[in-house]
Each structure stands twice: as structure tokens, then as C-alpha cells.
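> Here's my sequence, what's the structure:
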Amino acid sequence: MLFKGLEVSVSGMQAERVRIDLAASNLANVNSTRAEDGQPYRRKVPVFEAVLDSYSNNIPIYKVRVKEIQTDPSPFKLKFDPNNPDAGPDGYVRLPNVDPMREMVDMMSAIRSYEANLTAFNTHKDMILKSLEIIRV
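A predicted model of the protein is given here:
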């Protein structure tokens, strides 16, 4: 039970790492007008869930995990560019449904959450080490 706090923080860091990776992938594909399926790139978002890990003194301990990665169903942006090879018969090119500003905000939020989990991890680790010091004396 001593290390459950560390495990909870690690699960949070793993979830935020996925969120950071997806935001980076979304940003990298902001101008990708054709993916493997021939459609423009669709924004990807993680779906998190709390998973009951165990109980400590009748208090539930939850970890977080990525349940799935969904594609954003919002419509593609349209840009008039009749010379683009991906333009339709009307001259419009469908662009990814990625908003760079939104992705930057999501990435910054994920980085801050990762840092908060790292701080909690280090604080818990320090408390364990101090406890071991007290026991040793």
C-alpha cells in the first residue's frame, strides 16, 4: 500500500504523455490534406477513464488510463484553391479540422498536468524516504 500513491501519479503521467503526443501529432498534420484513407487528417483526442485500483482504509484509490483515442467528428475547413491537386470540382480544398491554437492550449495544459503529477510523485517518494529514515534510527 505504501507505493500506491506513486502508481497513481505514474498513471497520470502516462495519460498526459498520450495527450501531449496526440496534440503534437495534430499540430504536425495541420496542413495534411490527404491521409491514408484519401481524406484530410482528422484531429485525434484521448478519452480518459478512472479505474478503481484498490481500497486503503475504505478509501477508493483510482488510477487514470486512456480508454480510447477518438477522431474529432467536426467538419473539415474549406479553402478556395482551384490549383491544388486535392481541390474538388468546385475549387475548394478540404483542410484538417485541427485548430493550432486549441492544440497549443491542450498541449500546455497537458504539460502542466504532467508536471503536477511529477511533483506529487516526487513528494510521495520523499515522504517514503523520510519514513524509512525514521524507522532506521
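> contacts, neighbours, all on C-alpha from now
Noted.
> so which strand or helix has the residue most central in space within the chain?
For the chain, the residue sitting closest to the mean C-alpha position, by Cα atoms, centre = their mean, is residue 19 at 1.0 Å. Under the criterion of DSSP states H and E, residue 19 resides in helix 4-28.
> pretty sure residue 107 is in contact with residue 20, am I right?
Yes. Assessed by Cα atoms under 8 Å, residue 107 is found in contact with residue 20 at 5.4 Å.
> Is it correct that residue 86 falls within a helix?
No. Using DSSP: H, G, I helix; E, B strand; the rest coil, the assignment for residue 86 is coil, not a helix.
> what about it, how many neighbours?
Using other Cα atoms under 10 Å, the number of residues around residue 86 comes to 18.
> repeat for residue 120
Residue 120 has 17 nearby residues by other Cα under 10 Å.
> which ones are touching it?
For residue 120, the contact set (Cα atoms under 8 Å, 6 or more residues apart in numbering) comprises residue 9.
> Okay, it and residue 11: tell me how far apart.
Distance of residue 120 to residue 11, given as Cα to Cα, to the nearest Å: 12 Å.
> Next: residue 54.
In this view, residue 54 and residue 11 are 14 Å apart by Cα to Cα.
> more crowded one of those two?
Per other Cα under 10 Å, whichever of residue 54 and residue 11 has more neighbours is residue 11, with 18 against 13.
> where do the strands sit along this structure?
With strands called from DSSP state E, the chain shows them at 44-56, 59-71, 77-80, 92-95.
> With respect to burial, which of those strands scores highest?
For the strands of the chain, average neighbour numbers computed from mean count of other Cα atoms under 10 Å are highest in strand 92-95, which has a mean of 21.
> Need the contact partners of that strand.
30-33, 40-41, 76-82, 84, 86-87.
> Nearest to residue 135, out of the strands of the chain?
strand 44-56 (21.7 Å; Cα to Cα).
> neighbouring contacts of the closest one?
For strand 44-56, the external contacting residues (Cα under 8 Å, 6+ apart) are 1, 15, 18-19, 22-23, 26, 60-72.
> To compare with the earlier structure, here is another sequence to fold:
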Amino acid sequence: MPIKPIRQPALLPVPGQQVVRPMFKSMGIAASGIAAQRQRMEVIAQNIANADVTRGPDGQPYRRRDVVLEAATSQTAVYNPGTPAAQAMGSSVASNGVFGSPAFDVPVTADGPKPIEVPVLSAAGGVNGPLGGEYGVRVAGIAEDQGQGRLVYEPGHPDANEAGYVRYPDIDTTQELVKLMDAKRIYEANAAVFSTAKSMLRAALDI
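Okay, here's the model as predicted:
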């Protein structure tokens, strides 16, 4: 069998092949899950803290917020080198998102977070499709609850209406705590995946 005099070095990227190796890609997917669940926990904590706020900067009761997650693509993945989101990670531009990435930004105004329109995500897409999840997860935005909130009869409250009812945010602290526990479990699962992948890489270096 003839031997080619010039061979491609095994450790250098092959032209046309993705630079991120499978093991590092696994760590990137897990890291995206950690970042997303971290922001989800922050939003849940904000909801619980403002469960009794009857007057915000706009004079209206606080509106419950939910983090909308979507499967990241090759163009929106934060931990995929070469994408706009990944390049922004090292940018010096100020950002209010998780890990300083605009991919996790929420539009803000002088009075606080601004509600954004979140499109309905299609369930279509295969493993290699736009919603395949092979690039991890990203925060699509933060949506505000459009409900009217609950009415509580408190005639002596400063924000009571003519009938003596006060409009409170539509927040059930029990449900928020359940969501917080769910986010915590998913955060821990992604952290375990990241730790396992790191251990496998360390073991591969010792071979």
C-alpha cells in the first residue's frame, strides 16, 4: 500500500470540517444550558420578589415574566466559534445579558425591561435541522404576562379602586417555587454533563 509523502496533521482542522471537536461541542451545549437556566432562575426570583408590587414605574402592577427558550442554530449558538453570538462574547461592547453576550440580552428602557414579541416556535426540524438542538439552547427573549392580575379587597390600600379592590400581579409563589426547583435540577444536570465531559478530556490527555 503506497504511503502519501504529505499527510494532513491529525490535530489540525481539515478544510471544510467544523473546528469544534465533538467533546468540546458537548461542553458547549452543556454550558449553554447552564447559562439559560441561570437566567431563568433570575427571572423567577424577580417574579417572587415582586409578587405584591401593585404599582410599578408605569403606575400598573408588576407583570409576571417568563424566559422563552429555543434551540440554538449554527448562527445563534453562543459557544460555536465563528458565529456572531460567539464573537460578541469577546467584544468590549457593554451588555446586560448572561456572560456578556447579546444573545441573552433583554431590551431595556429607562423604566426597566421592555416587553418583546416572541414568535411561536415551530416543532418541525430534525437532528440536523434548524431546531435540532445540536448547538445547545439560547434565550429567545423574556415575555411578560398579559393577564389582568388578581383582585383583593383592601379598602384601606393606597391603590384600591372605588370599590375597595386592589389589583395584584398574577403571580402564584407556589408555582414559581416549583419552576425554580425545575430550573435548579436542569442546571445541575447540565453542570454534571459539563463535569463529565471535562473528566473525559482529562483522561484522554493521560493516554
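> just to revisit the earlier point, quick one, what contacts the alignment partner in structure 2 of the residue nearest to the centre of structure 1?
Alignment note (TM-score structural alignment): residue 19 of structure 1 maps to residue 40 of structure 2. Going by Cα under 8 Å, 6+ apart, residue 40 of structure 2 touches 66, 67, 183.
> let's see it at 10 Å
Counting by Cα atoms under 10 Å, 6 or more residues apart in numbering, residue 40 of structure 2 makes contact with 34, 46, 65-69, 139, 142, 179-180, 183-184, 187.
> Kindly report the same for residue 62 of structure 2.
Counting by Cα under 10 Å, 6+ apart, residue 62 of structure 2 makes contact with 47, 50-56, 144-145, 149, 167-171.
> Can you tell me what it aligns to in structure 1?
By TM-score structural alignment, residue 62 of structure 2 lines up with residue 41.
> Now its match. Nearest residue, chain neighbours left out?
residue 96 (5.0 Å; Cα to Cα, 6 or more residues apart in numbering).
> Give the equivalent position in structure 2 for that neighbour.
Aligned partner of residue 96 of structure 1 by TM-score structural alignment: residue 169.
> Against residue 156 of structure 2, how distant is that match?
Counting by Cα to Cα, the gap from residue 169 of structure 2 to residue 156 of structure 2 is 18 Å.
> can you check residue 52 of structure 2 too?
Taken as Cα to Cα, the span from residue 52 of structure 2 to residue 156 of structure 2 is 16 Å.
> Repeat that for residue 31 of structure 2.
Using Cα to Cα, one gets 49 Å for the distance from residue 31 of structure 2 to residue 156 of structure 2.
> Comparing these two, which residue is more hemmed in?
residue 31 (21 against 10).
> which residues touch the aligned partner of the more buried one in structure 1?
Counting by TM-score structural alignment, residue 31 of structure 2 corresponds to residue 10 in structure 1. Residue 10 of structure 1 makes contacts with 4, 16, 63, 64, 114, 117, 118, 120, 121, as judged by Cα under 10 Å, 6+ apart.
> my guess is residue 42 of structure 2 meets residue 176, correct?
No. Look at residue 42 of structure 2 against residue 176 with Cα atoms under 10 Å: they stay out of range, at 11.5 Å.
> Between these two, which is the more surrounded one?
Comparing residue 42 of structure 2 with residue 176 by other Cα under 10 Å, the one with more neighbours is residue 176, at 17 against 12.
> how far away is that one from residue 183 of structure 2?
Going from residue 176 of structure 2 to residue 183 of structure 2 by Cα to Cα gives 10 Å.
> go on, residue 59 of structure 2?
Look at residue 59 of structure 2 and residue 183 of structure 2: by Cα to Cα, they are 31 Å apart.
> who's more crowded, those two?
Legend: neighbour count by other Cα under 10 Å for residue 59 of structure 2 and residue 183, higher for residue 183 (20 against 9).
> Which one of the contacts of strand 92-95 of structure 1 is nearest to residue 125 of structure 1?
Comparing these against residue 125 of structure 1 with Cα to Cα picks out residue 30 as the nearest, at 40.0 Å.
> Now which residue in structure 2 aligns to that closest one?
Residue pairing (TM-score structural alignment): residue 30 of structure 1 is matched to residue 51 of structure 2.
> correct me, but that match touches residue 63?
Yes. Under the contact definition of Cα under 10 Å, residue 51 of structure 2 touches residue 63, with a separation of 9.0 Å.
> can you tell me which residues contact residue 206 of structure 2?
Counting by Cα under 10 Å, 6+ apart, residue 206 of structure 2 touches residue 200.
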